[in-house]
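1. Sequence plus the predicted model coming up.
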Amino acid sequence: MAYHTKLEFVWDKEEALYGLGSHEEGVLNLRGTHQYLYQQNMKAVVPVLVSTNGYGIVVDSYSTMKFHDDIHGSYIWTDMDSEMDYYFVYGPGFDQIVKNYRYLTGKAPLLPKWTFGYVQSKERYKTQEELISVIKEYRQRQIPLDLIVLDWRSWTGGDLWGGQKSFDPERFPNPTEMMEKIHKLNAKLMVSIWPIMNNEGPNHLEMKQKGYLLGNKATYDAFNEEARNIYWKQANEGIFSHGTDAWWCDCTEPFEADWFGEIKLEPEERLFINTQEAKKYLDPGYINAYSLLHSKGLYENQRQTTERKRVVNLTRSSFAGQQKYSTITWSGDIAANWETMRNQIADGLNMCVTGIPYWTLDIGAFFVSNRDQWFWDGDYQEGCEDLGYRELYVRWLQYGAFLPMFRSHGTDTPREVWRFGEPGTPFYDTLVKYIKLRYRLLPYIYSVAGWVTHQDYTMMRTLAFDFRNDPNTYNVNDQYMFGPSFLVNPVTDPMYYESGSVEIEGVAKKRSVYLPAGTEWYDFWTNQRHRGGQTIEAHADLETMPLYVRAGSIVPIGPTIQYTAEESNDPLEIHVFKGKDGSFLLYDDEGDTYEYEKGAYATITLRWEDQNNCLVIEDRQGTYPGMKMSMKLLLIIIDGGKENVDQKNITYNGEQTIIDF
């Protein structure tokens, strides 16, 4: 028997709700709203709600769902289930809720260190010569880069679509040699693959002959284990065996029925026609689960093939439990305008609060210009030649530097840094500044990634994670915490140029920032100290995205490097922001194997004792192959203002060290 089911709620008046995945609306607090939960381009579903009253709800259903907290009532409705099945998850802290969610649904494996570097992508690099030339240009300009992406049509011909998992021998005549060259340049390659295949290509024919296609005769049946194994065999033989490093699993919904026409349909109509299309080929009770199974097949088969490369899967859909398959969800084919960028902040926060740790987007948006189709809705016909787009792109990249994956991608216009100017010009210099900052923060970022795996932590954090006792944070939808220390405040309005390079006059170069109560805050750029519990007007010229560090933070900052695996003899800087006791667990391992699962990693606990004005560096715990036995450290103690900084150089040999200031 199958039923519609309904789980009804009575909320506290002041209770805020988050979660349900990444959608298009830019809504953070879900109170007083509704949401339709089905997989679609720009919609990624995770049926998890998290409440500021200290609990979560995990709905155990793969069917289409609706959430309502409006005139129709407060409830979650499921389209087809044998019974209503859900879990109440107590915290009360959000970190404990996430930990319990992952206990139910699976731990998140650690992504390789290079995943947290800069990712250059566009639609599309067409040849191996072009891929390699772009990497060389980054190296020549000394702009950091770790990963370049090969988007669709790596295969022969234009009609085989992404399910044909192989390289065109004319444009990629020697893929193994290509990968050797890319690796010698200290870069990695991600390749786009699709679950859809057609036009009688070799992969398509094999799936069809074995009966492993769904009813549309183009999409492989990811619910069938043997079909998943065949899909991996094809991907391995055609792509992975040549030395590629990562997967881009595009179109993992995989059925679309409204991706056409000049007019965007009403939400209810989109819900109906898209779910009806999917129901033609999928059991209605499992309509939301395709990407979960697709990701499972890729992860498990790569792990069986090699333990020397960690699985990386950038995918357009998500579901509860998908984190255990090393996925990063991106927000789909968004359009370039300020409203879209603003909405993305809340969308990403609602994804990550569910327990899915890795989320990203197309920096600069996928569609940049405006065309006849409703979704091709960018504001910039001249692309990167438009000074208005250059400003938007700079602001988007500043924001992207504080996302779990830092990735530029899109169509209509090139995305390489030098397309936005040359050295000495403000757009170029600012882009380089933030890419370099991302790399300097890698010791902090990779440590936080280690916590995600070992402690079920969350990297990208709605303010209620850390300031649930401050109700003023509940509806702040354009600020967030990145790890335990950084308050990130993207600039989401133009200050210099409108579309068409039209100069804007009289706009203050500031944005409002709420500093949560219960702590003091430091301006990262000036070290100026502010009390919490207030809204300030923060300096926000083109070069400056307002960035604050909470008192008591210990932030490890590395030297300037060109790729994540680069060795440097410069010291690791340990920045301590005075005002509270604080601690930081510095994590490291060899970066791209699964030996960490066997204990091959090292941690160092750093503790700041504010009253005693001393930093305690505990004994190092653990070891891994290639680990440096001693480290040069530059200790920087910050107490508000550039002049109030104390520094000491030490050498740390793995044993407890106490430094008084």
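-> It's in.

2. C-alpha from now on. contacts and neighbour counts both.
-> Noted.

3. Which parts of the stretch 301-450 of the chain are helices?
-> Ranges of helices in the stretch 301-450 of the chain, per DSSP state H, counting those that start in this stretch, are 338-352, 387-400, 426-440, 442-455.

4. Sorry, wrong one. I was asking about the chain.
-> 94-105, 128-141, 175-184, 202-210, 225-238, 267-279, 290-305, 338-352, 387-400, 426-440, 442-455 (DSSP state H).

5. which stretch among these comes nearest His34?
-> helix 267-279 (10.8 Å; C-alpha to C-alpha).

6. before we go on, here's another structure to hold up against the first:
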Amino acid sequence: MTMRHLRWSAHVYLMLCLLGTGVVWAQQDASHSGAAQASTTVTTAVVASRGNPVLPPMWAFGVLYGSYHDQAQVLSDMKQLRENHNGVLYWIDSSWLSGSYNKEPARYICFQFDPQQFPDATVMISTLRQNHFHFGVWEWPWVDQDCPLYKEGSSKHLFVEDATGHVANGKGWHGNKFTGVFDFTNPETVSWWQTLNQPLTDVGLNFFKLDTGGVYPKDGVLKDSSNSQDRYKTLYRKIPYEFSASANGGRGLVLTHTQHSTDADQYPGMWTGDSHATFDGLVAEMRIASSLNTPDTTAFWCGDTGGYNGVPDDELYIRWLEYTTFTPCQEFFGSKPTLTGSRFPWQFSKQAQDIFKSYTQLRYRLLPFSYSNAQIQYHVKPVQYQVRWIGSNQLVSGNGDSQILVQPITTAGSTTASVSFPVGSKWIDYWIGKIYQGGTSSTVPAPIDREPIFIRAGSIIPLGPVMQWVDQLPLDPLTLDIYPEGKTSYTLYEDDGVSTQYVSGAFSTTKFTSENSNKHEVVAIGASSGNYKGKPPERTYVLHIHQQGSSPAKVMRDGAGMKKLSSQGAFDAASDGWFFDAVAHILWVKFHISTSTATTVSL
């Protein structure tokens, strides 16, 4: 048998073990089918020159769930989410390897689904993908000495070794006493690691959750003699990210711990670690998150909504999810002993479920704004972070004229919050329309279903339709949520959401302007500039213009009068026209237009 046949047979064996088929290994050939803004960052394999943080796939901006569930539970979760809630990513934590957290150390990590819990992982993953979930698994960079793979790694010197040439002990916490650590500075190790993971991507894996801080043993000597913990952490992010990117045919995604390393923001993203399910834990998680947005961390981050350790009550779960609605990534996950290792909405009260649905729907509606801001984060220099912090207790989504200020509630029982408003503009209460002056502080209402949210006066916020998953519907109609104040603008960035072609210019921009003077409002939509695969040739726009004291006598588009509609229902049913909501003081305008054509609406 040739070496090629041995390698091929080994791959088939790994595939069979990984998928829990119960097939016995045989040696034969086979075949199968407020914060300071950073400046620039460093290079990546994707980006040809020094640049800003690279983009994960657009689907990563949806809602992410993790669990310790088995195959039957995972498919049940999927069914409930699709029937009643929102979501687009699902990962299985360490339980994909073993149903026992610390009594089967040899399975950590042998790259094999536990056949008792996952009798047919291929069907499970395929079903998830058919239902528009992107799939991931937990991994760490260690192989237990009792795993069959350990002997191969040791004999071929693929693990980090000490100065005497023996395998350095990586240890672990799943009952492990001795583990080998992948030496990612060794090209042969990288190739081996990719081979071990190939069966996963062959059946639909899209991303990795990478545990540990990504360091190698202190007594270890790296193959390339760099002996740099920083280099090792960088490679521990880079190699899985690029493998994920290859599997996805474009962009990759990893979730790693928040330890700093060179080039980290070129391999998105991170999660903020194992937080505690208390309000103090929420404050601590926010403090960690506020330290990110740097070249050696990430611009794409999230935390375990509800807290990892312990059991959140309804109030904490609600307040935490209200906050993470506005973080770059939103994920729900908990420790194995608590709520069966997950944070799904149906594990909480009816009120919590309703609020969960309301806020996750808001997150999906904000997708055109948040994803455009992530593109601005890449294309515009110096870098303008999609989400930034004021201290460690306020979030701002967006930049320039269009910003959303979020004041998370971090104290149990609170129904009000003290808010300090950034100087330089007015701020409008998202819920009731009350205006606050920048540079002032005020106590504002914060009932359990209303996190204090404020819109910068002058903002133009693009909104999409309510969706259950990213790409369920085209961003048509595109709603422009406009809060007039002087002359302001927002530029919408769009691309295909999956490829890396945005790096070489495959994206488009559309500039929106709002000019308000002498009680007259003019909204201009520029012709779209640039191109990418899948760019819409035309779309419907809905203008949602706030703070209108009275109905205008007429609404003109490009000099021609538009039809006035008698009710909200008539407006919703029409393809063109306008309607004034006298109760909410909002003017609605709708029209359909080529994306290559500019247009102006005046009141």
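-> On my side now, so go ahead. Quick caveat: nothing in here was measured; it's all calculated off a predicted structure.

7. Most tightly packed of the helices of the stretch 301-450 of structure 1?
-> With neighbours taken as mean count of other C-alpha atoms under 10 Å, these reach their highest mean count in helix 387-400, at a mean of 25.

8. Show me what that one is packed up against.
-> Applying 3 or more C-alpha pairs under 8 Å, 6 or more residues apart in numbering; DSSP states H and E, one finds that helix 387-400 of structure 1 makes contact with strand 406-408, helix 426-440, strand 497-498.

9. export the ones you listed to CSV and tack on distance to Thr52 of structure 1?
-> Formatted as CSV, these follow (distance: least, C-alpha to C-alpha, whole Å):
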stretch, distance to Thr52 of structure 1
strand 406-408, 29
helix 426-440, 31
strand 497-498, 39
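
10. out of those, nearest to Leu633 of structure 1?
-> Closest among these, using C-alpha to C-alpha: helix 426-440, at 14.2 Å.

11. Please list all residues in contact with Tyr430 of structure 2.
-> Counting by C-alpha atoms under 8 Å, 6 or more residues apart in numbering, Tyr430 of structure 2 touches Pro452, Ile453, Phe454, Ile455.

12. which position in structure 1 aligns with the second one?
-> Going back to what we said before, that points to Ile453 of structure 2. Using TM-score structural alignment, the partner of Ile453 of structure 2 in structure 1 is Leu547.

13. wait, its match sits on Val488?
-> Yes: Leu547 of structure 1 lies in contact with Val488 (C-alpha atoms under 8 Å); the separation is 5.2 Å.

14. His11 of structure 2: what's its closest spatial neighbour, skipping adjacent residues?
-> Of all residues not flanking His11 of structure 2 in the chain, Thr195 sits nearest, at 7.1 Å (C-alpha to C-alpha, 6 or more residues apart in numbering).

15. you'd agree that neighbour is up against Ala10?
-> No: checked against C-alpha under 8 Å, the pair Thr195 of structure 2 and Ala10 is beyond contact range at 9.3 Å.

16. Which of these two has more residues huddled nearby?
-> Remark: of Thr195 of structure 2 and Ala10, Ala10 carries more neighbours, 20 against 15, as counted by other C-alpha atoms under 10 Å.

17. Map the more buried one across to structure 1 for me.
-> Per TM-score structural alignment, Ala10 of structure 2 is not aligned with anything.

18. Let me know the helix or strand that Ala10 of structure 2 is in.
-> helix 3-18 (DSSP states H and E).

19. related to what we said a few turns ago, please produce JSON lines containing the helices of structure 1, extended by distance to Gln323 of structure 1.
-> Shown next, in JSON lines, are the helices of structure 1 (distance: least, C-alpha to C-alpha, whole Å):
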{"stretch": "helix 94-105", "distance to Gln323 of structure 1": "8"}
{"stretch": "helix 128-141", "distance to Gln323 of structure 1": "30"}
{"stretch": "helix 175-184", "distance to Gln323 of structure 1": "28"}
{"stretch": "helix 202-210", "distance to Gln323 of structure 1": "27"}
{"stretch": "helix 225-238", "distance to Gln323 of structure 1": "18"}
{"stretch": "helix 267-279", "distance to Gln323 of structure 1": "23"}
{"stretch": "helix 290-305", "distance to Gln323 of structure 1": "9"}
{"stretch": "helix 338-352", "distance to Gln323 of structure 1": "10"}
{"stretch": "helix 387-400", "distance to Gln323 of structure 1": "21"}
{"stretch": "helix 426-440", "distance to Gln323 of structure 1": "24"}
{"stretch": "helix 442-455", "distance to Gln323 of structure 1": "10"}
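
20. mind listing what the counterpart of Gln120 of structure 1 in structure 2 touches?
-> Alignment note (TM-score structural alignment): Gln120 of structure 1 maps to Tyr65 of structure 2. Residues near Tyr65 of structure 2 by C-alpha under 8 Å, 6+ apart: Gly87, Leu89, Tyr90, Trp91, Glu331, Phe332, Phe333, Ser342, Arg343, Phe344.

21. still on that earlier bit, for the helix holding Ala10 of structure 2, which positions count as buried?
-> For helix 3-18 of structure 2, burial by neighbour count (16 or more other C-alpha atoms under 10 Å) applies to Trp8, Ser9, Ala10, His11, Val12, Tyr13, Leu14, Met15, Leu16, Cys17, Leu18.

22. In CSV, list those residues along with distance to Lys238 of structure 2.
-> What follows is the buried residues of helix 3-18 of structure 2, written out as CSV (distance: C-alpha to C-alpha, whole Å):
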residue, distance to Lys238 of structure 2
Trp8, 26
Ser9, 28
Ala10, 25
His11, 23
Val12, 26
Tyr13, 27
Leu14, 24
Met15, 24
Leu16, 27
Cys17, 27
Leu18, 24
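
23. quick check, nearest of those to Gly153 of structure 2?
-> Ala10 (14.0 Å).

24. Now do stretch 291-300 of structure 2: everything it contacts.
-> Residues outside stretch 291-300 of structure 2 that contact it (C-alpha under 8 Å, 6+ apart): 37-38, 40-42, 53, 258-270, 301, 328-329, 385-386, 388.

25. give me that answer again for 6 Å
-> Counting contacts by C-alpha atoms under 6 Å, 6 or more residues apart in numbering, the residues outside stretch 291-300 of structure 2 that touch it are Thr41, His260, Ser261, Thr262, Asp263, Ala264, Asp265, Pro268, Gly269, Pro328.
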